[in-house]
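>>> Coordinates for the following, if possible.
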Amino acid sequence: MSAERLRVFFALWPDAATAERLEALAGQVHAQCGGRRMRRDTLHMTLCFIGEIGLGSLAALEAAVATVKAPAFRIDIDRAGWWPHKHIVWAGCGAGARDVAALAETLRAAVSAQGFKIEKRPFQPHVTLLRKGRCPPVTDRIEAVSWPVREWVLVASERDHAGSRYRRLGCWPLGAVAK
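Predicted coordinates for the structure are as follows:
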């Protein structure tokens, strides 16, 4: 990718304590499934994948989502799964899934309305724990990792010899906690 282009996406990024618990969970499923564990600094939940854009489009992308508002919420990462076709072991949420999906849909609509192309796959809230996993986790139910969601971020994905590195480009706070 050239210096004038960025590969970007919007995501939920865990606070340090949540990232630590997700990393520990990745270690548990790694013992069962093998594969390559995601580094703690790369654990996230993608809300809207956009892909490659020119640097000149970054301000328009940020403006497209500037008015997106949503309450803060909590999600419970309490289930694990495996996508055999991609060899990905992931963790997903029960509690909070509707809030995540609503925020993702709002972001997707705002970005699309400004002419940005977005990934067309149906949204499935998840955190990738392992790549190149050899099998599904032993159980799909896991001890819940409670994740207080207070913001969402715009991230650039940069590839190098060690894999993907993520750089935060922007951050938007969520509103008061919903009652």
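
>>> okay, CA-based contacts and neighbour counts for the rest of this
OK.

>>> for residue 51, what are its contacts?
Residue 51 makes contacts with 6-9, 118-119, as judged by C-alpha atoms under 8 Å, 6 or more residues apart in numbering.

>>> out of the residues you listed, who's nearest residue 144?
residue 9 (25.9 Å; C-alpha to C-alpha).

>>> how close does the closest one sit to residue 156?
7 Å (C-alpha to C-alpha, to the nearest Å).

>>> count of neighbours near residue 47?
Per other C-alpha atoms under 10 Å, the neighbour tally for residue 47 reads 26.

>>> try residue 75
By other C-alpha under 10 Å, the burial measure for residue 75, its neighbour count, is 20.

>>> For it, pull up the helix or strand it's in.
strand 71-83 (DSSP states H and E).

>>> And residue 31, by the same measure?
Secondary structure assignment for residue 31, by DSSP H and E: helix 16-33.

>>> What angle do helix 16-33 and the strand holding residue 75 make with each other?
Here the directions of strand 71-83 and helix 16-33 differ by 10 degrees (axes from the mean of the first three to the mean of the last three C-alpha atoms, to 10 degrees).

>>> buried sites along strand 71-83?
71-82 (16 or more other C-alpha atoms under 10 Å).

>>> mind putting those in JSON lines, distance to residue 133 included?
As requested, the buried residues of strand 71-83 are exported to JSON lines (distance: C-alpha to C-alpha, whole Å):
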{"residue": "71", "distance to residue 133": "35"}
{"residue": "72", "distance to residue 133": "33"}
{"residue": "73", "distance to residue 133": "31"}
{"residue": "74", "distance to residue 133": "28"}
{"residue": "75", "distance to residue 133": "25"}
{"residue": "76", "distance to residue 133": "23"}
{"residue": "77", "distance to residue 133": "19"}
{"residue": "78", "distance to residue 133": "19"}
{"residue": "79", "distance to residue 133": "16"}
{"residue": "80", "distance to residue 133": "13"}
{"residue": "81", "distance to residue 133": "11"}
{"residue": "82", "distance to residue 133": "8"}
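
>>> One more, so I can put them side by side:
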Amino acid sequence: MSLFVAIFPPEDVRRDLASSVPGIRSRADKWHVTLAFLGDADPALVAPALGQASLGDPFTLRLTGGGRFRSVVWAGLGGDVASLGALRDRVVGCLAGFPIDDRDFQPHLTVSYRYSASILNGLADYAGPEWWVRGVSLVRSAEGTYSRIGEWTLP
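Sure, this is the predicted structure:
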């Protein structure tokens, strides 16, 4: 089991990406932008910390372009990425003391765990619809299944 804090694009945004870029086989309902990976932290302790945080105001994002990390192919993010970075900083700040992955924040949405030149090429000119980020989710991942165990809205 692992725990993470994420943003999930709305269904119409995921549907647009899936229909615009041929060859994507991963499940669109699992597509998310990870803000903080917490490993095996106790959700009963993480949830109250998130619940007390001031997360900031809603902002807009869009999926645009793409790239890869080794074999992973991802969609990039456009729009108010400065607010996304600030939200990530607030999430990490309120979870100080928890075992958060300390890699540099490189916001992306993973679409394939296996490299595919056709998917990467399809993402090159992709610019999806804009959406409002209105909250974050605390997610438990166990054996490939994601369960949203808490959600917090931006005021």
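
>>> Please, where are all the strands along structure 2?
2-7, 33-39, 59-69, 72-79, 109-112, 131-133, 135-142, 145-153 (DSSP state E).

>>> Go ahead and measure how far the third one is from the middle of the chain.
For strand 59-69 of structure 2, the gap between its own C-alpha mean and the chain's C-alpha mean amounts to 10 Å (C-alpha atoms, centre = their mean, to the nearest Å).

>>> ok, now stretch 53-63 of structure 1?
For stretch 53-63 of structure 1, the distance to the chain centre is 20 Å (C-alpha atoms, centre = their mean).

>>> Buried residues, that stretch. List them.
For stretch 53-63 of structure 1, a neighbour-count test (16+ other C-alpha under 10 Å) marks 53, 61-62 as buried.

>>> In contact with the residue nearest the centre of structure 1, which residues?
For structure 1, the residue sitting closest to the mean C-alpha position, by C-alpha atoms, centre = their mean, is residue 45 at 1.8 Å. By C-alpha under 8 Å, 6+ apart, residue 45 of structure 1 lies in contact with 11-13, 125-128.

>>> how much space between it and residue 28 of structure 1?
To residue 28 of structure 1, residue 45 of structure 1 is 19 Å away according to C-alpha to C-alpha.

>>> quick one on the thing from earlier: if you rank the contacts of residue 51 of structure 1 by neighbours, which is first?
Result: residue 8 is most packed of the contacts of residue 51 of structure 1 (other C-alpha under 10 Å), 23 neighbours.

>>> Tell me which residue of structure 2 lines up with it.
Matched by TM-score structural alignment, residue 8 of structure 1 corresponds to residue 3 in structure 2.

>>> Check residue 148 of structure 1 too.
Aligning on TM-score structural alignment places residue 148 of structure 1 opposite residue 132 in structure 2.

>>> Would you mind measuring from its match to residue 94 of structure 2?
22 Å.

>>> which of the two has more neighbours?
Set residue 132 of structure 2 next to residue 94 and count neighbours by other C-alpha under 10 Å: residue 94 wins out with 18 against 13.

>>> contacting residues for the equivalent of that one over in structure 1?
The alignment partner of residue 94 of structure 2 in structure 1, by TM-score structural alignment, is residue 110. Residues counted as contacts of residue 110 of structure 1 (C-alpha under 8 Å, 6+ apart) are 64-65, 68.

>>> Just the buried ones out of those, please.
The neighbour count (16+ other C-alpha under 10 Å) marks 64-65 as buried among the contacts of residue 110 of structure 1.

>>> ok, and the contacts of residue 110 of structure 1 in structure 2?
Here is what carries over to structure 2 from those, by both residues aligned by TM-score structural alignment, their matches' C-alpha atoms under 8 Å: 64-65, 68.

>>> Generate CSV for those, with distance to residue 176 of structure 1 as supplementary columns.
Formatted as CSV, these follow (distance: C-alpha to C-alpha, whole Å):
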residue, distance to residue 176 of structure 1
64, 22
65, 18
68, 14
